[in-house]
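**Q** predicted model and sequence follow; I will ask about them next.
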Amino acid sequence: MKLSFFTGSMSMYPLEKSFELAAECGFEGIEICGIRPHAYAPDLKNGDIVNLMKLSKDYKMPIIGFEPYQAPHPYNIMYERADWRKESIEYFKTALEMTAAMGAGNFMVMAPGHPGFGRDVDDKWKMMIDGLTELAEHAEKVNATIVLETVTPWESSMIITSDDIVRTRRAVNSPNVKGMLDLVAAITNAEPPSEYFEKLGKDMHHLHLVDGHIDGEDHLMAGDGDMPFREILEMIEGYGYEGYCSLEHFEEYRMDPILFNKKAVRMIRELQAEIAADK
């Protein structure tokens, strides 16, 4: 597995600071969070992509994926209003185009938002599948991959378990739609993380390597939550996973994201060294 930096926790700093920190800490790639002031998809399309790619080149830090801003609003492919739904789909098409511009075959992380309450179960399912199918066709056209991310039950009621990913991928039926594991989604939905490896197999395309609590959606660094993190790393290695693992922290450590990101990667490296020494 390879460690990748996630820029979401650094939104109070210029984007360059994320690349600088990722390089300093020895990360092997960077996952871009598509929020202002950093990398909002329409801003990228209007010219900001040039600076983003220059930062990647200057810091020798490959961009491995893009997570566009999407939840809880203003973009949701399950909006009941057709004009809002259309606007959301166009936004994600732009995000896919920018994903492809960051590197051939790159992936866009997508967690369909909450459909809202009081909705018919078949209606919201159809809207989600119709929207994802249209986006998958666009992903094939521009040479990008959509990676479906499960979330916690507080964030959505649609794609929250590995079975939800499997069912959604079957319905969309596109080679450009894969799945991923966010460890907090697994623990809050009372699901063993190993289910993702077992059910997705070679289509397990990405991983958010974070700790968490069973009763909350915070994305924490290794050791700050309830997970047996050394065993988590051993499990990932045991499945032969060779993709990227992003340390997806947001604002849980807002008091000083630079210091806490440094601590987070140190914790992972120390556990990896322990595992290697015990072999």
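**A** Here it is on my side, so go on.
**Q** contacts and neighbour counts: CA atoms only from here.
**A** Will do.
**Q** if I look at the residue lying closest to Ala41 once chain neighbours are set aside, how far off is Asn261?
**A** Closest residue in space to Ala41, ignoring its immediate chain neighbours: Ala95 at 5.2 Å, by C-alpha to C-alpha, 6 or more residues apart in numbering. Ala95 sits 26 Å away from Asn261, going by C-alpha to C-alpha, to the nearest Å.
**Q** before we go on, here's another structure to hold up against the first:
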Amino acid sequence: MVDLAFSTNAYTRHSLPTAIRRIADHGYAGVELLGDDPHAYFPEFTETDRENLLEALEETDLAVSNVNANTAMGYYDDAPPSAFFEPSIIRADADAREWRVEYTKRAIDLADTVDAPAVCLATGRPLPGTMPEVAREHLLESLSSILDYADARGVAVGIEYEPELLIENTDEVLDLLEEVDRERLGINLDVGHAAVYGEDVAESIRHSAGSITGIHLEDIVGGRRGKHYHRIPGKGDLDFRAIFDALDDVGYDGFATLELYTYPDEPDRAARDAYEALEAYV
């Protein structure tokens, strides 16, 4: 059976412990931890921060669905939107690429600490001057180091594809999994990303059977004809009955995590309304 979780990335105007406690108030069984500023930006995440996190999780009895390591905006003093996934694991600059590999390992450490089954990781965009085939070589090299580390700690790594990234759809991520051929590499499947790319979301889930490390949920208006903007379920065009039926068909029994970072001004409303819209399916 699928359980619902909610990502702390909707609560970026609140501390991580506060976000966890407020998410618990809305009935969720799990919480996804944002592995970035202002919650768990690893170069600045202290032992006191870790203790406060563990205290909040114990108090609320929430499980951790995933550590979201897709971004590292804390790396920049004033990050432009184009730097959303930078520095990435496909960055041409070797030092920047290695920084991101080590950052991902810290996310794995946190997942190990809080008994999360997985971390999610986006590949980033091939930047000007880096041909896609060279970026893929960097990706394979980075993943080899990351997965060696993850294997030793029993944590899965879910690649989250997204339009315009090096890995941007279901076929590409499945090809990557086949090429890398490592047990702990899988897919963090964001239903909105599949829809915006133009995929049938339920079929994307079925094609990914056995490889899904986590699910991100949000609604999207217009599918491929629309914009990539995360909305509360019921405020867009996705068929959540079909999505949950597909998850049932493939035997997925992990967490489905609401990722509604687009509601920083009203995260409690987003959490409450999303739960009410989806509780019938779980």
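**A** Here it is on my side, so go on. Worth saying up front: this structure is predicted, and the values here are computed from it rather than measured.
**Q** TM-score for the pair, please.
**A** For this chain pair, the superposition-based TM-score is 0.88 by TM-score structural alignment, normalised by the length of structure 1; 267 aligned residues with a C-alpha RMSD of 1.9 Å.
**Q** before we move on, back to that, the residue nearest to Ala41 of structure 1: what secondary structure?
**A** Following DSSP: H, G, I helix; E, B strand; the rest coil, we place Ala95 of structure 1 in the helix state.
**Q** that one pairs with which position in structure 2?
**A** Aligned against structure 2 by TM-score structural alignment, Ala95 of structure 1 finds its counterpart in Ala107.
**Q** what's near enough to touch its match?
**A** Ala107 of structure 2 makes contacts with 35, 42, 67-69, 119, as judged by C-alpha atoms under 8 Å, 6 or more residues apart in numbering.
**Q** equivalent analysis for Ala24 of structure 2, please.
**A** Neighbours of Ala24 of structure 2 in contact, by C-alpha under 8 Å, 6+ apart: 60, 62.
**Q** if we go to 10 Å?
**A** 5-6, 18, 30-31, 56-57, 59-62, 271 (C-alpha atoms under 10 Å, 6 or more residues apart in numbering).
**Q** and Ala56 of structure 2, by the same measure?
**A** Contacts here follow C-alpha under 10 Å, 6+ apart; on that basis Ala56 of structure 2 touches 16-21, 24, 62.
**Q** swap in Ile187 of structure 1?
**A** 152, 193, 211-217, 226-227.
**Q** same question, Tyr239 of structure 1
**A** 194, 197-198, 201.
**Q** repeat the analysis, applying 8 Å as the threshold.
**A** Tyr239 of structure 1 touches Phe197, counting by C-alpha under 8 Å, 6+ apart.
**Q** what residue in structure 2 is paired with it?
**A** Checking TM-score structural alignment: Tyr239 of structure 1 goes with Val250.
**Q** any figure for the gap between Tyr91 of structure 1 and Leu135 of structure 1?
**A** Using C-alpha to C-alpha, Tyr91 of structure 1 is found at 10 Å from Leu135 of structure 1.
**Q** quick one on the thing from earlier: out of the contacts of Ala107 of structure 2, which two are the most distant from each other?
**A** Using C-alpha to C-alpha, these span at most 13.7 Å, a distance reached by Phe42 and Val119.
**Q** so between the two, which is more surrounded?
**A** Each of Phe42 of structure 2 and Val119 has its neighbours counted (other C-alpha atoms under 10 Å); Val119 has more, 32 against 21.
**Q** which stretches of structure 1 form strands?
**A** Listed in chain order, the strands found in structure 1 under DSSP state E are 2-6, 29-34, 63-68, 107-110, 145-148, 177-182, 204-208, 244-247.
**Q** now do the buried residues in stretch 8-15 of structure 2.
**A** Of the residues in stretch 8-15 of structure 2, 8-12, 14 count as buried by neighbour count, 16 or more other C-alpha atoms under 10 Å.
**Q** what's that stretch in contact with?
**A** Looking at what lies outside stretch 8-15 of structure 2 - C-alpha under 8 Å, 6+ apart - the contacts are 16, 19-20, 23, 31-34, 38-39, 259-264, 267.
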